[in-house]
Each structure stands twice: as C-alpha cells, then as structure tokens.
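A.B. asks: Please find the sequence and the predicted model below.
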Amino acid sequence: MYYENCSESAFFTPGSVAQLGLGADDPVEGTAGSFNVDEVYLELAIPLLADVAFAESVELSAAMRYFDYNTFGDDTTWKLGLTWKVNDQVMLRGVASTAFRAPTVDELFGGTGVSFDDVKHPSTSQGQALVTVGSNPDLGPEEADTFTAGVVYEPEAIEGLSLTLDYYDISLTNAIEKIDSNFVAATCLSPSGSAQNGDLALCQKANISLEAGQIKFTNLIDNVGEVNTSGIDFNIAYKFELAGLDISTSLDTSFLSEFEREAAGQLVDYKGKITGSLGSYAEIKSNLNISVRADNWSATYQARYIDGMDDISCEAGECLAPSVPSVTYSDISGSYYVTDNVTLSGGINNLFDKQAPYYSNYNDSNTDPYTYDVIGRYGYVKVKVIF
C-alpha cells in the first residue's frame, strides 16, 4: 500500500504579435494552470492452491487505486487477476480491470491556436475553415474496461520451446480527442450559413459563424471519443545450442479482431483500414527474430510484416490507391565484443530497400510515414565504451 501526492503546472505565453492578432491569424490568448492529485494504491497477492492435482499453484491478485484530482474529482479503479499453473508445462492466466488516464497538464493548459482545417460546406465555396483548436481546462479522465486471458505452454519434450497465446478486449470511453471539423460544420451550420442546433452542447462550444464566406468555429479537444478493440497475440520462442553457438528465435504475431472508433458521431470499425491521420490498423502484424551468439560476437536477423489494408476514405475507382499491399522489411545487425568494456556494432535496416507502398490520402507524403519505412535501406555503425 502506498500514498502519493503530485502536482503539475504549465503556462503558455504567446508573443505580442500573436496576442494582438497582427499576423495572419486571430489573436491568441495566453493560458496557465495546474492540478493536484492525491492517490492511494493497494495490491494483494493471495495463494489459493499449491501442489495438488492439476494445480501446482493458483494465485489470485487484486489491486485497488483511489485518486482525487482537484480538477475533475475522485474515483476508484480496480484489478483482479488469476494465475493457474497446472504443471511445469502449462499455465493459464486472466485479468479483468478498470483503468483511467487523467488529462495531461498540456491537454488542460497548453493554450489554443488557429488552424485552417479542410471543411466542405454548401454555405461557402471556400474549402477551409478558421478553427480555434488546442487544450481544454474542462477535460475529464479517459476510462476503460479491460479483459485479458491467455495460456503459456512449455513442453518438456522440447527443451527451450515456449508458446504463448493471449486474448484482449478493451473498451475505452471519454477518449480525449478533437471532433472531426466537417462533422462540426455539418451539425452546427445550416446550408444557408446560419447557426443551427444551438441546443446541442457541441454547437454551444463551437460558436460557429460564417463571415465573408469564411466559416469560423471553436473545436477544442474534449471527452467525446469511444474506442473498442479486441484481438489475439501469439508468440513462439525457441532457444537451443548448435555447433557451439547459442541460437534464439521468436515469432510475435498480432491478429486484430476489432478496432471500433467513434468518428463523426458514430462507431466505425477500422480493422484492416489505413487512414490519413488516425493511424493504420492492419489485421495481421508479425515480427520474426533470429539471433546467434558466440563468446565474442552476435548477429541478428529481423523480419517485420505488415498486412495489406484498404483506404478508409475511398472505394475502388474513386482514388488512385484504394488499398495498400502487404509489406515485409528485413533488418540485420551484429556486434563484436572487443573487450568487456568495448563493443563494436553495425547493421542494415530495410536490407532489400523495400519502398513504402503508394497511399494518396496522407497529404503530400504519398504514403503513411508512421506505418512504413520512408527512408529506404540504410546502415549504421556504433562503438560502445564503458569507463
């Protein structure tokens, strides 16, 4: 059991030109703030069974966390877990829990600015809206319910072999996000250009207007999102000796069953989809590692696989690249241990110079630089010296 008290503060002071609005944008105000939190945490590990038939050991774990923020109040989260070691070969495990993420000091007090968001609306021919974006001091915490269950198998007949299979299911509410600007404009501005749906909290916060053909509104981050995701993670690892060498192999594979995310007021399943700004959600991702080690050197090969995906924003015939193919990257690296204190290392990433797939919905990048390797093949060398 432990107790913790923590405080954080931040401030944002724009320059005088920005504050007066003498540049190309509207005036920007400074902001400052802080929060304080008291937390109490309790964790227990309770043995239930030991050395009986079909149960070498069974252990229950429990935890509770109470927190009190001066910004949004107090709450309690909990966790229950069960680990059942059937024998030396098989172990079962499961965990159910609640969780939360408090807004960061930057999300609360990081200040606001002006963004020219792409917005299409029948009230104007202009393709961009003047949107005030940024932090929100009224944010509450993100909350989640999680469940995981898995099995570990280490067969006695094959020493060094381990297989792990885990299932996860996560539901996140009150996710801190910025609402899609097109959705705000469509909801809060009529085709004639007058404000509508003023009884909705969304439109009250937006304070939308049309001035000289320019749509203007406020769209700060808020507790509006919902995310539901589930899937299976599989790992197989094998360690053995061959010709005096220590060899380690592992294969990690993730199967995405569901990734629902709130978009424009409704849940959209992003499984197997790639987006322009909300990430990529391949149904299968896999990493293969093979390492060889001797007394004074080691070498590693890694293969990274990303399954093909469909562009969430267009269908076949509507854009140049409605889908992206699967991609596999290969990396190699090695180290030579000169002494106990000196190590020489080097490697080549993207060994076969695999080019990133063409994807037209990511601004001017022609691909997704957060998912794919955009540099191409490159090498590196390192020298590590311990004094």
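C.D. replies: Sure, I can see it.
A.B. asks: make it CA atoms for all contacts and neighbour counts henceforth
C.D. replies: OK.
A.B. asks: Could you pull out the helices in this structure for me?
C.D. replies: 16-20, 105-109, 181-188, 201-206 (DSSP state H).
A.B. asks: need the contact list for L82.
C.D. replies: V58, E59, L60, S61, R93, G94, V95 (Cα atoms under 8 Å, 6 or more residues apart in numbering).
A.B. asks: Report how many residues lie close to the residue lying closest to I208 once chain neighbours are set aside.
C.D. replies: Computed as Cα to Cα, 6 or more residues apart in numbering, the closest residue to I208 that is not its neighbour in sequence is F217, at 4.3 Å. Neighbourhood size, F217 [other Cα atoms under 10 Å]: 23.
A.B. asks: Repeat that for A243.
C.D. replies: A243 - counted by other Cα under 10 Å - has 6 other residues nearby.
A.B. asks: likewise Y281?
C.D. replies: Neighbours of Y281 (other Cα under 10 Å): 23.
A.B. asks: and the residue nearest the centre of the chain, how far is that from S181?
C.D. replies: For the chain, the residue nearest the mean C-alpha position is G279 (8.5 Å; Cα atoms, centre = their mean). Applying Cα to Cα, to the nearest Å, the value for G279 to S181 is 18 Å.
A.B. asks: quick one, which of the helices of the chain is packed in tightest?
C.D. replies: Across those, averaging neighbours per residue (mean count of other Cα atoms under 10 Å) puts helix 105-109 on top, at a mean of 22.
A.B. asks: Report all helices and strands that that one contacts.
C.D. replies: On a contact count with 3 or more Cα pairs under 8 Å, 6 or more residues apart in numbering; DSSP states H and E, helix 105-109 meets strand 2-12, strand 31-52.
A.B. asks: Okay, and which of the contacts of L82 map to strands?
C.D. replies: Those of these mapping onto strands are V58, E59, L60, S61, R93, G94, V95, per DSSP state E.
A.B. asks: just curious, which of these is nearest to W84?
C.D. replies: W84 lies nearest to V58 out of the ones in strands among the contacts of L82, by Cα to Cα, at 4.5 Å.
A.B. asks: residue contacts, D26?
C.D. replies: For D26, counting by Cα under 8 Å, 6+ apart, the contacting residues are A18, V114.
A.B. asks: how near is it to S135?
C.D. replies: D26 is 17 Å from S135, by Cα to Cα.
A.B. asks: ok, which stretches of the stretch 51-200 of the chain are strands?
C.D. replies: Along the stretch 51-200 of the chain, the stretches classed as strands by DSSP state E, counting those that start in this stretch are 55-69, 73-85, 90-101, 112-118, 128-134, 142-153, 161-177.
A.B. asks: how far does the longest one sit from the chain's center?
C.D. replies: On the basis of Cα atoms, centre = their mean, to the nearest Å, strand 161-177 sits 11 Å off its chain's mean C-alpha point.
A.B. asks: Just the angle for it relative to strand 142-153, thanks.
C.D. replies: Per axes from the mean of the first three to the mean of the last three Cα atoms, to 10 degrees, the angle that strand 161-177 makes with strand 142-153 is 170 degrees.
A.B. asks: and the comparison structure, right after this:
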Amino acid sequence: MKSLSRHQLAIAVQLSLLCAAPLGMLPALAQAQDAPAASQEAKTLDTVQVTGSRIKKAELETAVPVQVLTREDIDRSGYSSVSDIVQNLTASGAGLNTKFNSSGNFGFPPDGGGVGAGAATVDLRHLGAKRVLVLVDGIRWVNESSASGVGASVDLNTIPLSIIDRIEVLEDGASSIYGSDAIAGVVNIITKRNVDGASVELNYGQYSKFGGGDTYGADVSWGGSTDRAQWFLAGSYYKQKEISSADYWAARVPVPGTGLANGSSATPQGRFVFMDPNTGQVHSITPNNGVSDPAYTAQPDCPTARTDDFHCFGTPDRYNFAPNNLLLTPSERKSVFGQVRFEFTPTFSGYVKALYNERESANQAGPEPIFLGTDAGVYNKWAEQLLVIPANQAYNPFGFDLTTMGANPNLFLIGRRPTEGGPRRYEQKVKTWYVNAGLEGTFNVGDRPWSWDVNFVRSESKADQTNYGSYNLRKINLALGDPAVCAATPGCVPLNIFGGEGSITREMLNWIQPVVRDESENKLTLASANLTGDLFEMWAGPLAFAAGYEYRKYEGSYTPDPITVAGEYNGVPSGPTAGKYDVNEAYLELSVPLMKDTAFGKSLDLSLAGRYSKYSTFGSKNTGKIGLRWQVADELLLRASWAQGFRAPTIGELYGTLSRFDATLADPCSGLATVTPECVADGVPQGYEQTNSQISVVTSGNRELKPESSRSLMLGAVWSPSFADNASWSDKLDLGVTFYKHEITDAIQAPDAQAILDRCVANRDPASCAAYDRSSTGQIVRFDDILDNLGTINTDGWDFTAAWVLPERDWGRLSFDWKNTWVTRYELVNEAGLTEPRQPGIEVNNSAIPEWTSTLVSNWNLGPWNVAWTMRYIEGLDETCGGAAGFPICDEGNVNHLGGITYHDLQVSWETPAVAKGLKLTAGVNNLAGKDPPTCLSCSLNGYDASTYDLPGRFWYARMKFDF
C-alpha cells in the first residue's frame, strides 16, 4: 500500500482527533447514515423498510451502511439530474454522463451494450455500472436503450429529479436480498408520495466559460389525498445545449501538448501508401494542394523529392479531428409521472404508478475517415479485399492499377477524411415507459402484525438513432472501380479521392453518403410477492422474517441499419443482436435477536439471508448473506456483514454478434531506430511506423458465459457520543468509518487491448499473440477481443464520515456533513494471471480510481435564509504518457501527473410562506473558482476525464419554486 499523501494524512489526523475514543476500540467503523427526513419518518411509523433489508424494522441503522440523500441534499447540490447527484458520491466510479461525446468515437464495447449516448449511469466502488442495481421504490427499473446495442445498466436520465423524495444508496453487496447485479451496491430511488397541493419550479443555468451549454427546465406537480385515496402527478421538462470542443484549449488537439504528432493519418488531403508496380518503390504521399514539395522529413518508403503534385507524408500533414467533437452533448428530456393509491379497507390497499420519459440527444465526431487498402484494418471486404482502382479511373493520377486483389496487391492504404461531407452527427430519440401496479396489506398472526405485497411491472425503453455523415463502402468501391461498371450503375458517380480537400463534389457525396438509422429496445416484465413479520418471541425479542418470490423476463434487441447488416457501412460495423431470458427466484431473510439489555450491550442481532435463482440461460445460483448488528450502547453501534453475490450475463454479453470498436493503441514496435528481436518475432519489418493510432478491434458476445461471483465483507460502526447531544457546542455529532472489501471471480470482460499488444511484444505470450495479425508491412490488420469469464477483481477501502449540527444561535444554525472514501486496493488480474494497469491512483481508459475523495458540506440557516458551501476533493492521479512520451508535457519519465483538485460550490436560498403556500428562490455557483480539470493524455476525447472531473469553468444557476 502506498504511503499517505499530505492530503490523506491531514484528513486522517483530523478524523482521528474526532474519533480517538471509539477508534481505539474498533478494528473498523462504519458509515453514518442519519438523514433528518428519514428520522422524522421513523418517529411516526412503528416500522419502516430500509434499502438492504426486506424486513420492516423500527431501526433505521441496520447491519449494513445506507447513505440517504434527502430532498434537502438534492436541492442543495444544484444539479438537475439523478446521475449528477450519485456520480458525485465519494464512493462513485466512472459512470457515463452527458459530458461523454461517445458514439462515433468509442464504437461498440465488448459487452454488446453499445454506448448510450445521452444516457447516464452510476458506478459504485469502481466496479462498473452493470454491477450496481437500480431500484425505484424498491423495484427494478428497465435497462437503457442507446440505439447502438442492448444496454445492461439503467439510464438515470429516464427518472426525472422532480419526482424524487430521497435516494438511498447501499454500498454493500446485496444479491441475496435483491438478486443479480447488486454486487457493488444498490441505488434505491424513493418517489414522492405525501404531497398536498401544487408546485411549479423553474430553473436556468449556464457555463460561464463557454458560449453554449445553457440549461433550463420546468417542473410542475400536484398531489393530494382524501380519506381513502392519495395521488401525485408531475410533469418535467429539461433542456441542455451543447458546447463545442473547439471552445476549450485542451480539447482542440488529439493529445494535448503533442501538436499533430498524434493526429489522424486520415486527412482532408488524403494519405496514399502503395507500391509502384513498374519500379517496386513504395510511396507514402499526400497532395501538395498548391504547395510545391514542402521540406518535410523524408520517409524510408518515399523519395526525398517529387516532381508531381504530391509530397512525402509527414507529421505536419496529420489531421486534428478534436475540434469537431462536443465538450457537452445536447439533451432534451420530457416526462410525466403519476401514482395513485387507494385504501380498500384499513388493512388492504392498492396502487398504480406510471412514467413516460422522452429524450432527444446528440453527439458529434470529426468527419468520418475512409480507410481503404490491405492495411486499412476495417474488416470490410469492399475496402480491403475487393478494391481495384484501375488506371483509367477518371481521377487516378498514377497511370497504373491500384489493387488489393491477387497474389501481389499494391494498394496498402488510402486514408481520406472528406470534410466536404461534414462531421458525423448522431441524433438519438429514446422513449421509456414504465407501469407498476400492486396490492399490499397487513394482518395479524396472533398478536403479531404481518405485512404483504404483490407487484407487477411492465416497462420498455426504445431508442432510434440517426447518423449523418457516414459513408457506404460498397458504393465507394464502385465509384473508384471500373468506369464502365460505374456508368452502368444507376446513380453512380466516379469519386475523386486523390484530389485533396474540396475535390469531392456534392454529386459524389449524394452517391456515397447515406443516412444511417439504427434502433434498439429493452423490455422488462416483473412479478413479485413479499411477506414479512414476526414469527415468534425469543429471549431477546421477536424473530422477524421476510420471504418472497420474484419472476423477471428480459427481452432486448439491437437492429442496425440494413447497410450495416449487409457489410457496406464505412463506420464502426456491428451485427444485429436479439435475445431474451427469464428468471425465477425465491428468498428468505431472518432477523434473529441474540441479546438485549445485558452487561454486554443494549442488543445484538443476527441477520441471515438466502436466495435461490434459476435462469433460463445458465441454470441455478444460490447466494447467502450474514450480518451482525451490535448496539453496544445508545451512542455506539458496531456492525458487520459478509455476503455472496453474482451478476448474470446480460443479453448483449450473451448474444451480441461480431462488432468493432476503434481503440487508441500505441504500437510498441512503431518508430524504433532498430527493430528489436521481439518486434522481428512479431512480424515487424525494418522502418515500420504505425499508420494510425486507432486500431479496429473486433469483439462479440459469448453464449458460454457463466455468471460472475462475488464475496463482500463490511466491518464498521457508528458513534453518536452523548456528550455532543444538546450541549453548548453541539446539538448532535455522528462519526463513523466503514471498511469494505469486494472480490469478484469469473469476471465477464474482454482483456485490455493495449495490454494484449504489450504482453505479446514484450513476453511473446501465446494467448496475446494469437489475438491479432499483422500485414507484410507490419500494420495490425486483425485484432480480436472476445468476452469471457476472465480473471478476478479485488478491491477494498474505507469510508469515513462525520456529521455535526451546532446549537441554534442568534446568528443562525451551522451544520457540517463530511464524507470520505479511501481506496486502498483495486486489482484486476487477467486470464494470464497478470495484473492489468487499472489501480488506485491511476488514470486509464477514460476512468480513474482516485485513492482519496472527500466532500464537506457546510450549511448555515437563519430564518428564511440558507447558505451552503460544498468542497469536493479528488486526489491526484498518474497516467502513462502513451503517444505523448518524449514531449515536454510528459518530461517526467513516461508518467503524466494529474494534480489533485478541490472544487468549491456555493448556494444561497431564501424562502417565505407569505406568498400562497410558499416561495423559494435559489442561486448558486458550482466550481466557484473556475478550475479547469487536469490534462489527461490518454483520455479519448477533450483532454480530460469526463467521468471524474467537472467541465472547465464555473456553472452558475438560479431556481424559483412556487407552492400553492
């Protein structure tokens, strides 16, 4: 374990001073979870169900840590979406959000889920969004649709923030309680229920550093009740405008600090690598475009001087695609929600709730590159195997055939980026509907109350994506091919791919540029029944239980455009996916009181849970959990839990067909002064240089996948010292620490592509070397990365919390809420027994695991005024320089350090009941100091890690809420 940084040491010392007495007694402490709203509810109810247990109890502090984000916490954050709220928890990892400009750049991930452009997910403990279960009112929500695959996680943007009463976050394994996916934890979103009257809220926000990114919205709701009925209706509208990457300095270059060295070889002028059949000379050239033979460094395969209209291709010719991207993607969301409850008798009631959500979003990438030739690596026969550009093609300037066919092909690479066709634009329309109906009631067994409920859910998320700016390779093949064949083909126009920027006319584009339309959907059908109550009285209290049955059916499909299915699409290819499976489950949970009011403490309770799951895909799975809750005294609670968990393979992971994503890889054999023996063994010739840093990697699902298995351990305590209750200096003080540990085996994943390449070259690892092929010129032309149950994931760490409320004074009331997460271990071991690069303190693949994250909320109230100041700290990270090695930005060996950063958020609000039922005005600024995120060299887009850091600059906002 690394030594503590000065930030960690300072925080640890402060916490130890606060917690010295209990920490001396405890091997591990747990996370405090006091929430004012929840505590008030507990005073009015005999029992309450808390996330992490199906048993209704009087205690809100259970044997597992649950963090409760109240409505006050949500409003104080200044955020307008559920994802922004949960992604800023200290235990959160790299979740997808609207700062990811994803589809055209990331392609198709190995899990078959596509990239949910415009979607937002939650990741706990850095274990991935697929290992977090999202519930709404204790019941599963439908998985997202992205129109580019069958998603495996919930899109939080389908749940409007305005309908939420609170969010309960269980940061512990809970598969025995809830079934698959609850490995890293559970996010349970509780909707508003007890509402009396109507409300209108308007909001507006803006990123001060940019000319775009304005956000605005409106929420309208109405609720009420009679003696037997209760209802709540709400409508929500939200719009976020886009910000161009060209507006941010670090996003204007492919890799910050490297100029064009890591730019694309697919340029508006074009790059052409071929062999002259008359001389045997290999050329790597680009058009002069009116400039006479610039003094570029000559390449080994190109003469030092040319007498035609071309010159040797060099670094200055590379293309900077980055300004065409988006720093913030646009999103427009509309939703309506309603729920009605009716009490048939005092012990029998029913409910219906429904939601409809519609999202329109978009993302954008640079003009789509066209790669042709034997070294193109695009896995397309029209580009790599069947292309012949004859000497008599109208725009062939070389006087001989260029061919990829036969025993001696001479066309190795054409890289042309037709800026004439404009950038790639992906526009999504996503419609989600959800209906949940149920019955619930109570009855007595003797003098013991029992509760029951039955629930039914039907839900669907459907997405359509329209892609402008892509190309049809079959039509490009025809337009570059035999002039007679093109002339005989209706609509075919010969293509000038050699003439430099501006040479492709509108008529040519009309032939080769289609509008591509894809769609996907996810469906969920669920039925459940639950029963809970006290079985009998034991020596230390009643033995409580919960038992139930659940049936779920998942259906999903992804249907790409017909030209993609036909293999004609020039963009990232993929096959259609369709599949379904169902599961039957039964569970039993027991709460066993072992001790009460003895010399050893107030109480000691044992919790036991077991679940049996039978899947139509792989068979059955059993999971169990055991927990202890020891109330040593009124002020001190110790708790521990050990749990088994699992995650079933998803539809995309099982049934996803061959698809491709373009990974940014640094070939370790590229540009070496002398070819090393390892590279010679890998088939690399002298003078080899990687033509393109984006390598096409093919992946697919695997029907032989087994479920992932996990084991989770939690140890901890909560200490609420009595000397801090109603004292002159304190009304209430809660302190806690949690130790967590997760181990996942048979993890479903594809090996890291860069690690495969590095292992093969360095160690000649047979499995790694079998994953890819090189052409005779050394270029990587095949790279397979198929899903499997590979390796293990081990992670552990600590959560530290402190909540302090000061007595009310003439100058108001102060309170502090401090939460910290320290990741002490994260280890991913691959199928070869080697450790992958992802670990604490490291930035890799657009996601980071900071060793230390901390959030301190200081809140002040005085009459109608409230002021909140939030500090969010993210510790520094290191990353390998990759393509930036040797440049001044990466002059400390091969490591770039991303410095630690502290964000400051300030909010001021004022409310009065004098206007109708109430008027509340709020104004705030997030990232008050206007800090830019640290520069990331390995991140695919925009020069920073969008899953870890805020957008550059300040975000200010204003809200007005009117109750009547």
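C.D. replies: Cool, got the structure. Bear in mind the structure is a predicted one, so any value in this text is a computation, not a measurement.
A.B. asks: which one of the contacts of L82 of the first structure has the most neighbours?
C.D. replies: Busiest of the contacts of L82 of the first structure [other Cα under 10 Å] is V58, holding 20 neighbours.
A.B. asks: and stretch 79-90 of the first structure, which stretch of the second structure?
C.D. replies: The alignment of stretch 79-90 of the first structure onto the second structure (TM-score structural alignment) spans residues 625-636.
A.B. asks: from the strands of the stretch 51-200 of the first structure, which stretch is densest packed?
C.D. replies: It is strand 128-134: most buried of the strands of the stretch 51-200 of the first structure by mean count of other Cα under 10 Å, with a mean of 20.
A.B. asks: which residues sit against that one?
C.D. replies: 107, 110-120, 214-221.
A.B. asks: try 6 Å this time
C.D. replies: 111-119, 215-220 (Cα atoms under 6 Å, 6 or more residues apart in numbering).
A.B. asks: Which pair of those residues spans the longest distance?
C.D. replies: Applying Cα to Cα across the contacts of strand 128-134 of the first structure, the maximum distance is between G111 and V119, 23.0 Å.
A.B. asks: who's more crowded, those two?
C.D. replies: The neighbour comparison of G111 of the first structure against V119 (other Cα under 10 Å) goes to G111, with 23 against 20.
A.B. asks: wait, doesn't the more buried one sit right on V105?
C.D. replies: No: G111 of the first structure lies out of contact with V105 (Cα atoms under 6 Å); the separation is 10.5 Å.
A.B. asks: so what sits against both of those two?
C.D. replies: Between them, G111 of the first structure and V105 share no contacting residue, judged by Cα under 6 Å, 6+ apart.
A.B. asks: what sits against the counterpart of K216 of the first structure in the second structure?
C.D. replies: Taking TM-score structural alignment, the alignment pairs K216 of the first structure with R782 from the second structure. Residues near R782 of the second structure by Cα under 6 Å, 6+ apart: Y772, D773.
A.B. asks: Whichever residue in the second structure pairs up with F35 of the first structure and N522 of the second structure, how far apart?
C.D. replies: F35 of the first structure maps onto Y581 in the second structure, with residues paired by TM-score structural alignment. Per Cα to Cα, Y581 of the second structure is found 12 Å from N522 of the second structure.
A.B. asks: same check, this time on K920 of the second structure
C.D. replies: Distance of K920 of the second structure to N522 of the second structure, computed by Cα to Cα: 39 Å.
A.B. asks: These two: which is more packed in?
C.D. replies: Neighbour tally, K920 of the second structure and N522, criterion other Cα under 10 Å: the higher count belongs to N522, 26 against 18.
A.B. asks: ok, the more buried one touching G556?
C.D. replies: Yes: counting by Cα under 6 Å, G556 is a contact partner of N522 of the second structure at 4.4 Å.
A.B. asks: number of nearby residues for S616 of the second structure?
C.D. replies: Neighbours around S616 of the second structure, by other Cα under 10 Å: 12.
A.B. asks: Which residues are in contact with the aligned residue in the first structure for it?
C.D. replies: Matched to the first structure by TM-score structural alignment, S616 of the second structure sits across from N70. Contacts here follow Cα under 6 Å, 6+ apart; on that basis N70 of the first structure touches N36.
A.B. asks: how much space between N70 of the first structure and V327 of the first structure?
C.D. replies: The spacing between N70 of the first structure and V327 of the first structure, counted by Cα to Cα, is 48 Å.
A.B. asks: tell me the contacts of the aligned partner of D246 of the first structure in the second structure?
C.D. replies: Aligned by TM-score structural alignment, D246 of the first structure pairs with R813 of the second structure. Going by Cα under 6 Å, 6+ apart, R813 of the second structure touches W860, N861.
A.B. asks: what do you get for Y69 of the first structure?
C.D. replies: Y69 of the first structure neighbours (Cα under 6 Å, 6+ apart): N36, V37.
A.B. asks: Please apply the same query to D166 of the first structure.
C.D. replies: By Cα under 6 Å, 6+ apart, D166 of the first structure lies in contact with A149, G150, I232, D233.
A.B. asks: Report the aligned residue range of the first structure for the longest helix along the second structure.
C.D. replies: In the second structure, with assignment by DSSP H, the single longest helix is helix 6-23. Helix 6-23 of the second structure corresponds to no residue of the first structure when matched by TM-score structural alignment.
A.B. asks: so how far is M64 of the first structure from the closest residue to V95 of the first structure other than its chain neighbours?
C.D. replies: In this structure, V95 of the first structure finds its nearest non-sequential neighbour in G81, 4.2 Å apart by Cα to Cα, 6+ apart. According to Cα to Cα, G81 of the first structure stands 12 Å off from M64 of the first structure.
A.B. asks: same check, this time on Q302 of the first structure
C.D. replies: From Q302 of the first structure to M64 of the first structure the distance is 40 Å (Cα to Cα).
A.B. asks: ok so, going back, how near is the match of S616 of the second structure to P137 of the first structure?
C.D. replies: 12 Å.
A.B. asks: that older thread, what lines up with the residue nearest to the centre of the first structure in the second structure?
C.D. replies: In the second structure, G279 of the first structure lands on S847 (TM-score structural alignment).
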